[in-house]
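Mind folding the following:
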Amino acid sequence: MDKEYDVESAVANFPDYISNYVRTSETTRKVLKNRITVSYGHTVMERLTVYPSANPNAPVLVFVHGGYWKLGLGDDYDFVAMGLSLAKFTVVIVTYALAPVVTIPEIVRQVRSSVAWTAKNIDAYNGDPTRIFIAGHSAGGHLAAMATLTNWKEYGLSNNIIKGILAISGLYDLEPVAQTFVEPALRITADQVLSSSPLRLVVPSAIPLIVAWGSEETAAFKKQSLLYLQAWQRAGNDGSSLIVADANHFSILEGFLTADGYLTKAVLSLAKNS
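The predicted model follows:
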């Protein structure tokens, strides 16, 4: 089980991918100079970075990073904004507190709060609050999926604020994750498996879903993605797959770097059909 979920060991040059994320994010910050960082909660880690579109009333993408809920910052993923900014989106990159300092349910709560902040404030950053889309990678795919299950009325919002989701190489059932090497940091309980596994919580939804994964992912990650998509479709929902040839768990995010990148185009297709 550990081998199938150890995505770092599954690629030959894992440190190079992370270095590239950081380097490309630094370039993005230099090119897109209108970057704004704001707090969406009461703790230091509850912050997000907004890259406003140059166009008023632009569609909005909220991006949630991965790292097994215990690694990374939104700043490391600013490169996600590059292609979408060229495509005239306002982009929001979310940072959240990490395990073991906080639990997965608390991280879910924080991500939901970041989306609520976006819905209430993004018009000040040339974003259209009626056209919010969400994407997440790896653990961020889980968190994005959990955001679609939110009762937004508890936040003073309508329940249709998310207009589409792109779930990338995600984790949608926590039960097998709880049996792996990451469990000591995550402390996943039986109750959390039931309450925080999107695969087990799928309901009829008007939100269109694209589930993306790389052809070079481990079997466990491919299975998680396929099972989530199948559950979504069985509920009568609009769901499709994007299998990226020759992409692994880390290289797949390169699809955000240009306006015609495969992940940029996936978000554009959600926006076009919403």
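
C-alpha only now, for contacts and for neighbours.
Will do.

residues near residue 145, how many?
29 (other C-alpha atoms under 10 Å).

Tell me who's in contact with the closest residue to it other than its chain neighbours.
Nearest residue to residue 145, sequence neighbours excluded (C-alpha to C-alpha, 6 or more residues apart in numbering): residue 198, at 6.1 Å. Residue 198 sits next to 142, 145, 146, 149, 172, 173, 228 when contact means C-alpha atoms under 8 Å, 6 or more residues apart in numbering.

Would you check how far apart the residue lying closest to the last one once chain neighbours are set aside and residue 149 are?
Using C-alpha to C-alpha, 6+ apart and skipping the chain neighbours, the partner closest in space to residue 228 is residue 199 (5.3 Å). Relative to residue 149, residue 199 is positioned 11 Å away (criterion: C-alpha to C-alpha, to the nearest Å).

for residue 67, same thing?
According to C-alpha to C-alpha, residue 67 and residue 149 sit 21 Å apart.

More neighbours: these two, which one.
Neighbours of residue 67 and residue 149, each counted by other C-alpha under 10 Å, are more numerous for residue 149; the result is 16 against 13.

I'd like the structure of this one too, to check against the first:
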Amino acid sequence: MAADDVIKAHVKALKEGTDHARSLAQTLLNVPYGEGEGEKLDAYIPTTNSLDVPLVIYLHGGYWQFLSKEESGFMAVPLMDKGVVVVAVGYDIAPRGNMDLMVSQVRRSVVSVVQQYSHISGLYLCGHSAGAHLAAMVLSTDWSQYSFMPEIKGAFLVSGIYDLLPILSTYVNEPLKMTEEVAIRNSPSKLIPQTLKATGVNVTLEDVSNTDHFSIIEQLVDEDYHLTKLLLKMMGKR
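Okay, here's the model as predicted:
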């Protein structure tokens, strides 16, 4: 497939999965987490009487310049079947949004979600590509600057970009207009002086065979997919 066709197929797969989830789930759509027009989220809520209800916040990819929460509910069906709430977060992609704004938005979205869904048993993050970068930035937040410190029990970072400096000289940076200073302060790899393992966090690295950058996340619609099982296992749901 040509590069443009790969992107189109990816967007189509995610949109179809999201439409399917919306047809099956109880949803709360376009819930504001801030005052900005792009600061909205969608919640996919399982039918369950259990008090053990984990919540996964999903941050979409798209090189910070395409995709949206409208294509980000695709993974909800297999997770809802296990009693998991899925929240897809929107943020202002470039050129409307810059990197500092996007990072600020996803951090604030996490605080808002925890305050709105205070009954959840555990908060988890999942992000793909640029969304994995944003999830990593959430993990490196100095929460003393906020009125609330969320307890994040786990994170699932899929095919992320953790050093933004190599992007500066590429076409990806044209709409982002990042300077070196912006790239450094928004690179998770520059913000963590020691490894996550050294801080006592349980870390695993998975090399998922027979996938590419796009199919690795698209397949989360399948309850039998390796990463779906791992995500549920992380939450104690499998």
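
overall similarity of the pair, as a TM-score.
Once superposed, chain against chain, the TM-score is 0.90 (TM-score structural alignment, normalised by the length of the second structure); 233 aligned residues with a C-alpha RMSD of 2.1 Å.

count of neighbours near whatever residue of the second structure lines up with the residue nearest to residue 228 of the first structure?
Structural alignment (TM-score structural alignment) places residue 199 of the first structure against residue 189 in the second structure. Number of residues near residue 189 of the second structure (other C-alpha under 10 Å) recorded here: 19.

Then residue 112 of the second structure?
Counted with other C-alpha under 10 Å, the neighbours of residue 112 of the second structure add up to 17.

three-state assignment of it?
Judged by DSSP: H, G, I helix; E, B strand; the rest coil, the three-state class of residue 112 of the second structure is helix.

Can you tell me how far it is from residue 119 of the second structure?
For residue 112 of the second structure relative to residue 119 of the second structure (C-alpha to C-alpha), the value is 13 Å.

Could you do residue 30 of the second structure as well?
With the distance defined as C-alpha to C-alpha, residue 30 of the second structure ends up 21 Å from residue 119 of the second structure.

Looking at these two, which is more packed in?
More crowded of residue 30 of the second structure and residue 119, by other C-alpha under 10 Å: residue 30, with 17 against 13.

Report the contact partners of that one.
Taking C-alpha under 8 Å, 6+ apart, one finds 40, 41, 42 in contact with residue 30 of the second structure.

who touches the last one in this structure?
I take that to be residue 42 of the second structure. Taking C-alpha under 8 Å, 6+ apart, one finds 27, 28, 29, 30, 31, 69, 73, 87, 88, 89 in contact with residue 42 of the second structure.

Do you have the helices of the second structure handy? List them.
3-24, 76-80, 99-116, 130-139, 173-176, 180-185, 188-191, 215-218, 226-234 (DSSP state H).

To residue 148 of the second structure, which of these lies closest?
Distance to residue 148 of the second structure, taken as C-alpha to C-alpha, is lowest for helix 99-116 among those, at 6.6 Å.

that older thread, among the contacts of residue 198 of the first structure, which one has the most neighbours?
Greatest neighbour count in the contacts of residue 198 of the first structure, by other C-alpha under 10 Å, goes to residue 172: 31 neighbours.

residue in the second structure matching that residue?
Aligned partner of residue 172 of the first structure by TM-score structural alignment: residue 162.

Check whether that match really touches residue 183, as I assumed.
No: the pair residue 162 of the second structure and residue 183 does not pass the contact test of C-alpha atoms under 8 Å, sitting 10.2 Å apart.

Which neighbouring elements make contact with the longest strand seen in the first structure?
The longest strand of the first structure (DSSP state E) is strand 127-137. Contact here means 3 or more C-alpha pairs under 8 Å, 6 or more residues apart in numbering; DSSP states H and E; on that basis strand 127-137 of the first structure packs against strand 58-64, helix 104-121, helix 139-147, strand 162-168, helix 262-273.

Mean per-residue distance, the third one versus the second structure.
Which is helix 139-147 of the first structure. Following the fit onto the second structure, the mean deviation recorded for helix 139-147 of the first structure is 0.3 Å by mean C-alpha distance after the TM-score superposition for the first structure.

Report all helices and strands that that helix contacts.
For helix 139-147 of the first structure, the packing partners by 3+ C-alpha pairs under 8 Å, 6+ apart are strand 58-64, helix 104-121, strand 127-137, strand 162-168.

any idea which of the ones you listed is most buried?
strand 58-64 (a mean of 28; mean count of other C-alpha atoms under 10 Å).

Can you tell me what sits against that strand?
74, 80, 88-95, 111, 115, 126-129, 131-137, 140-141, 143-144, 267, 271.

ok so, going back, pretty sure the match of residue 199 of the first structure sits against residue 161.
No: in this structure residue 189 of the second structure lies outside contact range of residue 161 using C-alpha under 8 Å: 9.3 Å.

possible to save the helices and strands packed on helix 139-147 of the first structure as CSV with distance to residue 25 of the first structure?
Output for those, formatted as CSV (distance: least, C-alpha to C-alpha, whole Å):
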stretch, distance to residue 25 of the first structure
strand 58-64, 14
helix 104-121, 21
strand 127-137, 16
strand 162-168, 19
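
mind checking which of those is nearest residue 19 of the first structure?
Nearest of these (C-alpha to C-alpha): strand 127-137, 17.1 Å.

sorry, back to before: of the contacts of residue 42 of the second structure - the most surrounded one?
Busiest of the contacts of residue 42 of the second structure [other C-alpha under 10 Å] is residue 89, holding 30 neighbours.

Now do the same contact list for residue 119 of the first structure.
Contacts of residue 119 of the first structure by C-alpha under 8 Å, 6+ apart are 129, 130, 132, 161.

The last one corresponds to which position in the second structure?
If I follow you right, that is residue 161 of the first structure. Residue 161 of the first structure maps onto residue 151 in the second structure, by TM-score structural alignment.
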